[in-house]
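**Student:** coordinates for the following, if possible.
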Amino acid sequence: MNKTHKRRKKSFFHFSSFVKILLIIILMIIVLMGTFAATYVLAVLQDAPKIDPENYRSQINETSKVYSDDEQLVETLVLNEFSEYVELSKIPKDLQHAVIAIEDERFYSHNAVDFKRVAGALVHDIKTGSLQQGASTLTMQLAKNLYTGSQKSLERKLTDVYYAYALESELTKDQILEAYLNSAGFSKGTVGVQAAAKTFFNKDVSDLNLAECALVAGITNRPEKYSPYNTEVILPEDDLENIQLILTPVSSEFVNSEEVLNIANSLHELGKIDSFDLSQIQKNQVTPVKAVFNPTSKERQTLILQLMLKQKYITQEQYDEALNTPIVINLGARNEKGISSFFVDEVKEETKSILKDLGYSEEDANNKLYSGGFKIYSSMNVEIQKHMDETVSNASLFPGNYINDEGIPQPQVASVIMDPHTGEVKGLIGGRGISGSANLNRADEPRQPGSSIKPISVYMTAFEDGATIGDVYKDAPIGSISPAYKKWNPKNVGSYRGWTTIRNLIKYSSNVGTIQVARDIGSDRDAAANTKNTFSKAVDEPKAAQMIMDNLENIGVTTLDRENDANFSALALGGMTNGISPLEMAGAYTPLANEGIYEKPTFVNKIVAPSGDTIYEKKDEGKKAMSKENAFILTTALEDVVKSSTGTSANFSKMSIAGKTGTTNQQKEVWFVGYTPYYVCSVFIGKDQKEQNQNLRFPSSVAAKLWREFMQPIHEDLENKEFEQPENVVKKYIKGSGRSDYFVEGTEPHFTNKLYWGSESTTTKSTKKDSDDSDKDKKSDSKNNNNEKPKTSTKSSKSNNSDYRTGNIN
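**Tutor:** Prediction:
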């Protein structure tokens, strides 16, 4: 008995020891696991970057917007997402309650984490072996939106919890809710409830009804599944007048079918798309689709309304009414219709430059341009821009119009209209039949200017150097100047007028006369070697070339090649190495239209930050380029060009107009740059440089006609003003010329003694009317590569002159 008892006692002792050991092991495992878990959590939290909850607004991206000069919205700068911040007070209570009901019903009672919901989600995830069901409160979701991202991981969840407590400790519940409603994604590239309201219903969020609020609140759970609309192909039997139309960008390989093109034409006839939209469809840059209501979003809306009823946010009557309220998709536009993106491309580039000047890095400037929430007030006049876009869509204005292998119409066009008194660009064309962004902006592309350079290169420089409109030169072949000129042999096309004044040299675009005026720059015009010889002898051509180039750079020309352009072929006739862009050409003419003051072309007037602070405002930074007296006198000569010479196609009644044509060799480029007392406008027409055959086979009058098409309508309601004559500009008779002309008081014309040397008038009969391109030198172009031009600088004499172009123009 005792032995049995001892055995039992011993056996119990062994069992008891085993249990104790097992408990100790389990306890150790628990301690180790706890230690490991705690270590892991601590490691995660230590690695989490510090946040500044009170500065949450800076973490919420907001889409920047571009406005016109009268504060019309031109374009919302959507790169990847469209977002617009709105204060909680402007968000309907129904929308606030709908989000809380579906996303976080105990939002106002928890302190960052809803442990009841965590337990339920944990059980579900253990059962399914996944992390499919989260237990994130609105505060945790806000932490994800602002700081951690959407990756599903335990580490991210722990960090969300950590940040959520930080947010709750620093912010009020209303601040957290406001931040969440402005940072949550709502499908179709929209972020925030304001962007969602404008995208899906074309209304401010404050105007949403209960049914719409519940629909919007349901999107965030699975944005693509619960998006309010899907897109479908438009069918011929659809009611085209009432469809919700979307123009979707397509890949380069995509081709719109004949049926789609027919539908596009019908949409154009109905006014649903404009001519520019139609051309994009025809060029396979976009395709039209329709937005249709997504029935799955209705199921989610119904669930939310049920929860709102259950949680007593709405009454049964409100529930019934909302459930039966039809949802009407009304897509909001993000940009002004009928405007190509070339102008906005310029606005974006200038804005980035401004931001970098304000201290932003290149990367930050680019990011803030789109997501900084800036209001960018541009100089665009919407009516002028639309008119220009509509005008260039008319192919009949471009003789020989054709579509190249890349689907781009040729010849191409570029034009700039700007206010010469402020520098503000009002309208810009960077091409026709194409949009901007990824495409070449021809307004920025330098092209040879031909004779349109003459007023701003030779004559502006000469007048500031003491020349007058009445200076006398022999409009005749100039080969006798030197052996180099004899070999170069520059010519006029058409008539030579013998001894005449600078006014006529400008009016008839004399090539040889302009070269003679250029040679005299920087010299003593009263020196006997100049007054007593047909062609001036006491000249310094290298100095003259440098003075002309200095002047061009002073008025904004940035594309000079100071080595290879240091010659009169480039500077007097426009045969430059690189050329001048239409944008810089418009700017270069501003001193003529603005009393001698140069205004750099600008596109941005003001930038306002989301806080309401103005971080940039354009200042008048015009600089004097010439005297107002010389600007006026040169303008009168350019008025003659428009009234009765090569620029007559630009003329229209009841407005003072001055300008200059330009045509390069073999009519590769044609120009007209002109101005009124209100606007400067440059027009360039030419084939893209990669086109094999560059010849246009039409004169500069085509560019002048397009200039008139642009400018006449925008001047219809403007007062007919004359260019203002300065007080100290007087009319004076020029002895021997038979006429009077304008002079700055106290100045006298040079070389008038030569008017008595003979009456040579015409050595070559005109081959074209004066109103045509009277100075194109086709013959000299064919000899161009073999002719040696006069060398005007030591540097240019060393350069390769095989591409030394005469660049004749009108």
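**Student:** from now on I want contacts and neighbour counts done on CA atoms only, so please keep to that.
**Tutor:** Will do.
**Student:** a strand runs through Leu355, doesn't it?
**Tutor:** No. Assessed with DSSP: H, G, I helix; E, B strand; the rest coil, Leu355 is helix; it does not lie in a strand.
**Student:** go ahead and confirm it touches Asn367.
**Tutor:** No. Leu355 lies out of contact with Asn367 (C-alpha atoms under 8 Å); the separation is 10.6 Å.
**Student:** the two: which has the busier surroundings?
**Tutor:** For Leu355 versus Asn367, neighbours defined as other C-alpha atoms under 10 Å are more numerous around Leu355 (20 against 14).
**Student:** please generate a structure for the following sequence too, so the two can be compared:
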Amino acid sequence: MKKQQPRPGQPRRVHYFPILTERFLPRLMKLRRKLRWPLAALAALMLLIGGTLLYLRLQTLPAASISQTSQMLDIQGQIIDTFHTGENRRSVPLGEVSPYVVKATLAIEDRRFYEHRGFDIKGLARAIVVNIETLSAKQGASTLTQQLARNLYLTHEKTWQRKIKEAMYTVQLEMNYSKDEIMGLYLNQIYYGHGAYGIEAAAQLYFNKKASDLTLAESAMLAGIPKGPKYYSPFMDMKNAKDRQHVILNAMANAGDITRADADAAYGEMLTFQPLGSGEQNGFAPYFRDYIRYIAVDKLGINEQLLNEGGITIYTTLDSTAQQAAEEAVKNGMQGSEEQQAALVSIDPRNGYIKAMVGGRDYKKNQINRTLMKTRQPGSSFKPILYLTALQSGYMTPVTRFKSEPTSFSYDEGRKVYEPRNYNDKYFEDFIDMRTAIASSDNIYAVNAIMTVGGERVVEMARKLGITSPMQPVPSLALGTSPVSPIQMASAFGVFANGGVRVEPIAILRITDRSGKVLYEAERKEEKVVEPAYAYVMTSLMESVFDNGGTASRISSLIKRPVAGKTGTTATDAWLVGYTPELATAVWVGYDKDRKLTVAEAHRAAPIFANYTEKALAAVPPKIFPVPAGVVNVYIDPTSGKLAAATCPNKRLESFVSGTEPVEVCGQPADSGADTGAGGAAGAPSDADKKSWWNDLKRWWKD
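**Tutor:** This next block holds a predicted model:
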């Protein structure tokens, strides 16, 4: 059949379907085939997400891990502190928290908290841009919900497994709790420093008030602490705390929560803090406990949240008997003084264990640990380091003599002059040897010594002994004008007690987690920095400080065992650094604001040292300092420094490193065959020796 033709004048009819079918259908089919797998993948992804959300919705959140209590143990294994006991956390409803706290926390931690669903994508993008621009990790993007999930249910290890779990728990928290409930959980859980968990405990600790009563200024101050309690606590660093408060107030003003005038007024407000020290912090060894926390977090890298919540155990070197003796000695020794401060640190020179630490007389009033402060001049207590340098370098021996009289010393190629003076302008006006100079703390002799040996060598020796404070190799270094810390002085003198071997001070022996796994174990670091014979000769010389005529002779009756050491006094600082074979101890007294000491105030260091040493070692039998090989004891004439014969009017038994003892003889020897070799004594004591027979007997016995 022929196709019907259109009549003239009628439009031609076009059939589009065949054309579409022929031209476009193949293209549509081809496009469908291309989209099949992406669409299927998208559908699968949507199904996976939906299934995951459904799964998480049906799962219960794990038990929170915040209830684990960490412990600090002394050397005997007794508990001396706990971290995060239940008494430190006081939960309150969000309605009983000052609105300023909520706004301040959101402004600095998560300003889009009420807009996101657990993850702040905009905040993450903003943080990435800021960090790329500054080439650092200045800004983070962790939401409050993420922080809460991490703190409640997880450890703080940096692994992908932990991050995935954190994301899952974040979703579950958002599913199971309202935003207000999450905010309340966060504020009741977060750590505000000094043992305070939760905003209620923090309000009580810092301001002695309820969380509901916190002002804008107080709220902004507290909101800044969780970022880093060690750095932003007003008790630790007021400048950092105020700077952080300023940042938070500005953030609140920028968010429209407060006016700029309110922010400025709050920043200028003088806050009244509750004295730190009530409760647990006023207990046993508080300065040592703070020191342990500092070492664990800042030096060993233990996460502070893990320290406070992870159930770890810290094994320390503290000897509770010694610590109790130290606290009592400082307390009794400072009676009658309202403002004067004191510090004591004691180290076992044989292993470096810190046995006792008292950083001040009243932790409740002031938490500054003065045993660690490198701001105090050691005065004459630095002189043994100088004399050790002179002995070991071969420039001097114990009988090297200088005249004790007012003297001017030129240095720096004659361009400068130094004129030291003795205490109370008292001089021998005659030649004296090293033992006399140490016992009487003669400054003229000390400056003569440093001019002889050279200041650079003295600085080098001090570094070997563990003193890291800045020192200038100038004549005044001989008199202890370069500031040091008590812990460095105790460690340095421990080298003398330990036969020339320096052992790095240790406070933490090991740290274990809640299951007993060792997280950290101390390695003993020791080094022979002084020849044993020279260390012993210095010990023998420093024993004279406690003999008749010595600067510490007034306390000699309090110590019933061999002891060596050196006093030191400046206008503002007084020291006694001394040791037995078992303990090296530094005691400092003075004022925090460099107020000058009276004579009575300067004399407090020595009795504190004596009372502490005797009580700390009450159960330890007295021991003499062991005499190493290479030491000889000979009788010498103190006036001439020569070997003493029977006809010499005065004699003194003196210790020398073998080969450095004098060879010339004073007077005519009674017996030409008298033995003056190693281990012997030339001549015999005359009647003049009877005044010091006990000291000579002790030295003879050691030989």
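**Student:** the strands in the stretch 601-703 of structure 2, which residues?
**Tutor:** Per DSSP state E, counting those that start in this stretch, the stretch 601-703 of structure 2 carries strands over the ranges 631-636, 643-644, 652-657, 665-666.
**Student:** so can I have TSV of these showing distance to Met451 of structure 2 and mean neighbour count?
**Tutor:** Below are those laid out as TSV (distance: least, C-alpha to C-alpha, whole Å; neighbours: other C-alpha atoms under 10 Å):
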stretch	distance to Met451 of structure 2	mean neighbour count
strand 631-636	26	25
strand 643-644	27	29
strand 652-657	22	25
strand 665-666	29	18
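**Student:** just put those in TSV and tack on distance to Pro398 of structure 2.
**Tutor:** Formatted as TSV, the strands of the stretch 601-703 of structure 2 follow (distance: least, C-alpha to C-alpha, whole Å):
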stretch	distance to Pro398 of structure 2
strand 631-636	10
strand 643-644	13
strand 652-657	7
strand 665-666	16
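**Student:** which one of these lies nearest to Gly455 of structure 2?
**Tutor:** strand 652-657 (22.9 Å; C-alpha to C-alpha).
**Student:** from the chain's centroid, how far away is the closest one?
**Tutor:** Relative to the centre of its chain, strand 652-657 of structure 2 is centred 40 Å away, using C-alpha atoms, centre = their mean, to the nearest Å.
**Student:** next, the angle strand 631-636 makes with that strand.
**Tutor:** 150 degrees (axes from the mean of the first three to the mean of the last three C-alpha atoms, to 10 degrees).
**Student:** strand 652-657 of structure 2 packs against which elements?
**Tutor:** On a contact count with 3 or more C-alpha pairs under 8 Å, 6 or more residues apart in numbering; DSSP states H and E, strand 652-657 of structure 2 meets helix 532-543, strand 631-636, helix 693-702.
**Student:** adding distance to Ile79 of structure 2, write these out as TSV.
**Tutor:** Shown next, in TSV, are these (distance: least, C-alpha to C-alpha, whole Å):
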stretch	distance to Ile79 of structure 2
helix 532-543	37
strand 631-636	45
helix 693-702	41
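**Student:** show me the strands in the stretch 301-450 of structure 1, by range?
**Tutor:** 375-378, 402-403, 409-410, 412-418, 425-429.
**Student:** in structure 2, what residues pair with the first one?
**Tutor:** Right, the one you point to is strand 375-378 of structure 1. Mapped onto structure 2 using TM-score structural alignment, strand 375-378 of structure 1 spans residues 313-316.
**Student:** that stretch vs structure 1, average distance?
**Tutor:** With mean C-alpha distance after the TM-score superposition for structure 1, stretch 313-316 of structure 2 departs from structure 1 by a mean of 0.6 Å once superposed.
**Student:** give me the contacts around that stretch.
**Tutor:** Applying C-alpha atoms under 8 Å, 6 or more residues apart in numbering, the external contacts of stretch 313-316 of structure 2 come out as 70-75, 77, 292, 507-514.
**Student:** hmm, try it at 10 Å
**Tutor:** 69-83, 288-289, 292-293, 296, 307, 353-355, 506-516, 518-521 (C-alpha atoms under 10 Å, 6 or more residues apart in numbering).
**Student:** can I have the buried ones of these as a ChimeraX selection?
**Tutor:** ChimeraX command restricting these to the buried ones, with burial defined by 16 or more other C-alpha atoms under 10 Å:
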select :69,70,71,72,73,74,75,80,81,82,83,288,289,292,293,296,307,353,354,355,506,507,508,509,510,511,512,513,520
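**Student:** in strands, which of the contacts of stretch 313-316 of structure 2 appear?
**Tutor:** With strands defined by DSSP state E, the entries of the contacts of stretch 313-316 of structure 2 inside them are 70-73, 79-83, 354-355, 508-512, 518-521.
**Student:** please name every helix or strand in contact with the helix ranked longest in structure 1.
**Tutor:** The longest helix of structure 1 (DSSP state H) is helix 2-47. Helices and strands touching helix 2-47 of structure 1, by 3 or more C-alpha pairs under 10 Å, 6 or more residues apart in numbering; DSSP states H and E, are helix 154-170.
**Student:** centre of the chain to the helix it packs on, how far?
**Tutor:** That offset, for helix 154-170 of structure 1, works out to 41 Å (C-alpha atoms, centre = their mean).
**Student:** quick check: buried residues in it?
**Tutor:** So helix 154-170 of structure 1, judged by 16+ other C-alpha under 10 Å, has buried residues 155-168.
**Student:** now stretch 160-172 of structure 2
**Tutor:** Neighbour-count burial for stretch 160-172 of structure 2 [16+ other C-alpha under 10 Å]: Lys163, Glu166, Ala167, Met168, Tyr169, Thr170, Val171, Gln172.
**Student:** want to throw those into a markdown table with distance to Leu39 of structure 2 and secondary structure?
**Tutor:** What follows is the buried residues of stretch 160-172 of structure 2, written out as a markdown table (distance: C-alpha to C-alpha, whole Å; DSSP: H, G, I helix; E, B strand; the rest coil):
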| residue | distance to Leu39 of structure 2 | secondary structure |
| --- | --- | --- |
| Lys163 | 30 | helix |
| Glu166 | 30 | helix |
| Ala167 | 27 | helix |
| Met168 | 26 | helix |
| Tyr169 | 30 | helix |
| Thr170 | 29 | helix |
| Val171 | 26 | helix |
| Gln172 | 29 | helix |
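**Student:** any idea which of those is closest to Leu583 of structure 2?
**Tutor:** Nearest member of the buried residues of stretch 160-172 of structure 2 to Leu583 of structure 2, counting by C-alpha to C-alpha, is Lys163, at 48.4 Å.
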